[in-house]
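A.B. asks: Attaching a predicted model along with its sequence, questions to come.
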Amino acid sequence: MKDLGPSRYCLGIEVVSSPKGYFLSHAKYANEVIHRASLTNTKISNTSVELNVKRNTTDGVLLDNPTLYQELVGCLVYLTVTRLDLAYVVHVKQTVVARSTAKVEYHAMAHATAEVVWLHCLLSDLGIPQSSPTSLYCDNHSAIQIAHNTVFYEQTKHIEIDCHFVRQHLQSGSISLPFRLFGSATC
C-alpha cells in the first residue's frame, strides 16, 4: 500500500482541507451527472406526480439507451444516500404521510440526527473528533419548538420516540437547530 497524500476526490466527494477542518462537496459529481444526462440547458420546474398509478411493462415508449438511464438512476440513488439534504427531500417527504408539516419535518430531523451521530462516530474513529454541534437547519418553527420543549402534548404523541431521540442529541451538544428559511438563504 502506498500513501498518495491527502485525499482530494473520493467516491464522488470532493475534499477540501482548511485550517478550520474539511469541506466535503458533491457539486462536481452532481454536475457530472447533469452533463451525462444532457440536462445542462434545461430549466427547473415543479413536476407533479400522479399518486397510486399502476404501471406495467407495456406502458410508455422504450428508451433508446436503457444503460444510460440505469446509470443515472444509480447516480441519483448514490446522491440521495450520501447527501442528507437530498435524502430528506426525496425520501422523507415522499414516504411519510402526515396531516402536520411539523410531523414530517420532525421525522426528517430524527433521520438526519441519526446520520449526524453516525458521522460523528466515524470521524471520531478516524481521529477527527467533533467539538462543536452540527447544525441541522430547519424551516419549521413548530418542529424546532418540539425539539426544545420537554413537555409532550397530545398532538406530538405519535412522534414521541423521535422527540426523545432528537432532544437527547440536542441537549448533549451533538446537534443544534437554527431556523433557516430555505427559499431565501443559502446554506
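C.D. replies: Cool, got the structure.

A.B. asks: from here on, contacts and neighbour counts on C-alpha atoms
C.D. replies: OK.

A.B. asks: Can you tell me the closest non-neighbouring residue to the residue positioned nearest the centre of the chain?
C.D. replies: Taking C-alpha atoms, centre = their mean, the centroid of the chain lies closest to L84, which sits 1.8 Å from it. Nearest residue to L84, sequence neighbours excluded (C-alpha to C-alpha, 6 or more residues apart in numbering): A112, at 6.5 Å.

A.B. asks: ok, now A98?
C.D. replies: A98 sits nearest to V104 (C-alpha to C-alpha, 6+ apart), 6.4 Å away.

A.B. asks: Now do the contacts for the one you found.
C.D. replies: Residues counted as contacts of V104 (C-alpha atoms under 8 Å, 6 or more residues apart in numbering) are 92-93, 96-98.

A.B. asks: That one should be in a helix, yeah?
C.D. replies: Yes - remark: V104 belongs to a helix, assigned using DSSP: H, G, I helix; E, B strand; the rest coil.

A.B. asks: show me where the protein has helices.
C.D. replies: Assigned by DSSP state H, the chain shows helices spanning 27-36, 66-82, 84-87, 93-95, 101-125, 141-148, 160-172.

A.B. asks: Can you tell me what sits against the last one?
C.D. replies: In other words, helix 160-172. Counting by C-alpha under 8 Å, 6+ apart, 106-107, 109-110, 113, 146-148, 152, 175-177 sit against helix 160-172.

A.B. asks: on that earlier part again, out of the contacts of V104, which is most surrounded?
C.D. replies: Comparing the contacts of V104 by number of neighbours (other C-alpha atoms under 10 Å), V92 comes first, having 18 neighbours.

A.B. asks: ok, and here's another one to check against it:
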Amino acid sequence: MFIRHSSTCFIILLVYVDDVILVSNNITELEVPKTRLHNKFKLKNLGDLKYFLGLEVARSNNRIFVSQRAYALQLLEDLGYLGCKPVSTPMEPNLKLSQDENDKLADPTLYRKMIGKLQYLTITRPDIAYSVNKLSQFLAMPKFKHFQAAQRVLQYVKSTPGQGIFLPAASEIQLRVYTDADWAACVDTRRSTTGFCIFLGSSIISWKSKKQQMVSRSSAEAEYRAMANTTSELVWLLSLLKELRVEHKGPAIMYCDNKAAQHIAANHIFHERTKHIEIDCHLVREKVQQEVIKTAHVSTKEQLPDILTKALFPNQFRALKD
C-alpha cells in the first residue's frame, strides 16, 4: 500500500501482484497516477471497484457491502457440493474434535482441498472462521469425523453463499474491541482458543480465531492472553489510521467478560501474582496506562467473539452473526 498526502487531498494505491486499487477524496487527482502507471505498465482501467481477488463490492451513497458469493458458489461446484442439503450452523453445537480418532482417511487430498478453499472464504466470513481454524489443525492426519465436520461447513456455505460484511458510510471513528477465550478448549493439547473482533464505529474490520501457543493454568490467564493478542492488533490498526491521517479521538474500548483479567490490566498489585504471564501483563497494562485502550466489562451473553471460540446452538449463533 502506497500513500500520498497533499494539503487538499490524499491518494492511496493498493497493489497485489498485477491488480491495483486507487482511492482518493478527489477523483480528478487520480488521473495523474493512472496516466503514469499506464505509460509504464499498460494498465487497463476497469472503472469503479466492483470485483477484486474474488471479493465482490456493492456500493451506494451510504454503504458498501463486500462478499464472496461467486467464489462460494464456485467452491461448492468444484468440490461437488452445489446440491448438498443446507444447514443453519457451520459446526454442530459443543462438538469436540480430537486427533484420537481411529477412522483415518485413506486419502486426505480432498479434505485438504476443502480447508484450503474455505480459508480464503474467511476473508469476508467471520461466521465460519472458528470452524475453519479448528479443522485446519488436523490437516496432517485428518480423520473421517473431521471430514464430516468439513462437509457441514460446506452445507452451511450452501445456505448462505452471499453472506458478507456490511460497511455503512456514516460511521464514527471509534475503535471498539471484543475479546474472549475458550479456556482449555483443545482436547489434545488443552490450549485455549482466542477470539476477537474489532469494529470501526459499527463496521467490523478485523477478527481472528486462533489456538493459543501456551497452556493457560486458569480462565483468567487465558482471557488475559487473548487481551494481549487483541492489543497487538489494535495498536497496529491505530498506527494504520494515523498513517492514513484519520484522527482517532480517545482510547479504544476493549470489552471483556472476565473481571479477573480486567483487574490484572488495571491494578499493578495483581501483576506480582501473575509472573508466568509477565510479558502479556506489561503489554496490556502499558497500553492502558498510555490510554491507548480502556477496558470495559460486557456480559457473557453479549460477548460477540463467542462465535469465534466455540461451536454454538443455532439461535445464539444467528444472534451473534447478526
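C.D. replies: Right, received. Where do you want to start? Treat the numbers as computed from the prediction; the structure is a model and nothing was measured.

A.B. asks: thinking again about what came up before, gap between the residue nearest to the centre of the first structure and A110 of the first structure?
C.D. replies: 12 Å (C-alpha to C-alpha, to the nearest Å).

A.B. asks: And stretch 159-179 of the first structure, how far out from the chain middle?
C.D. replies: Put simply, stretch 159-179 of the first structure sits 17 Å off its chain's centre (C-alpha atoms, centre = their mean, to the nearest Å).

A.B. asks: likewise stretch 276-292 of the second structure?
C.D. replies: Taking C-alpha atoms, centre = their mean, the mean C-alpha location of stretch 276-292 of the second structure is offset from the chain mean by 23 Å.

A.B. asks: what stretch of the first structure does that stretch fall on?
C.D. replies: Aligned by TM-score structural alignment, stretch 276-292 of the second structure falls on residues 158-174 of the first structure.

A.B. asks: Touching stretch 108-117 of the first structure from outside, list them.
C.D. replies: 84, 88, 92-93, 134, 136, 162-163, 165-166, 169, 174-175.

A.B. asks: Tell me which two in these are the farthest apart.
C.D. replies: K93 and S174 (24.1 Å; C-alpha to C-alpha).

A.B. asks: residues in contact with F52 of the second structure?
C.D. replies: F52 of the second structure touches D19, counting by C-alpha under 8 Å, 6+ apart.

A.B. asks: gap between it and V20 of the second structure?
C.D. replies: Distance, F52 of the second structure to V20 of the second structure, using C-alpha to C-alpha: 9 Å.

A.B. asks: Can you report how many residues lie near T42 of the first structure?
C.D. replies: Other residues close to T42 of the first structure by other C-alpha under 10 Å number 8.

A.B. asks: likewise Y9 of the first structure?
C.D. replies: 15.

A.B. asks: before we move on, what about N46 of the first structure?
C.D. replies: 5.

A.B. asks: so what corresponds to it in the second structure?
C.D. replies: Looks like N46 of the first structure aligns to N94 there (TM-score structural alignment).

A.B. asks: Tally up the residues packed near the counterpart of A147 of the first structure in the second structure, please.
C.D. replies: If you follow A147 of the first structure across to the second structure using TM-score structural alignment, you land on A265. Residues lying near A265 of the second structure (other C-alpha under 10 Å) number 26.

A.B. asks: Can you give me the distance of the closest residue to T40 of the first structure other than its chain neighbours to L72 of the first structure?
C.D. replies: Spatial nearest neighbour of T40 of the first structure, excluding adjacent residues (C-alpha to C-alpha, 6+ apart): I34 at 6.1 Å. Applying C-alpha to C-alpha, the value for I34 of the first structure to L72 of the first structure is 9 Å.

A.B. asks: repeat for Y78 of the first structure
C.D. replies: 10 Å.

A.B. asks: residues near E160 of the first structure, how many?
C.D. replies: 14.
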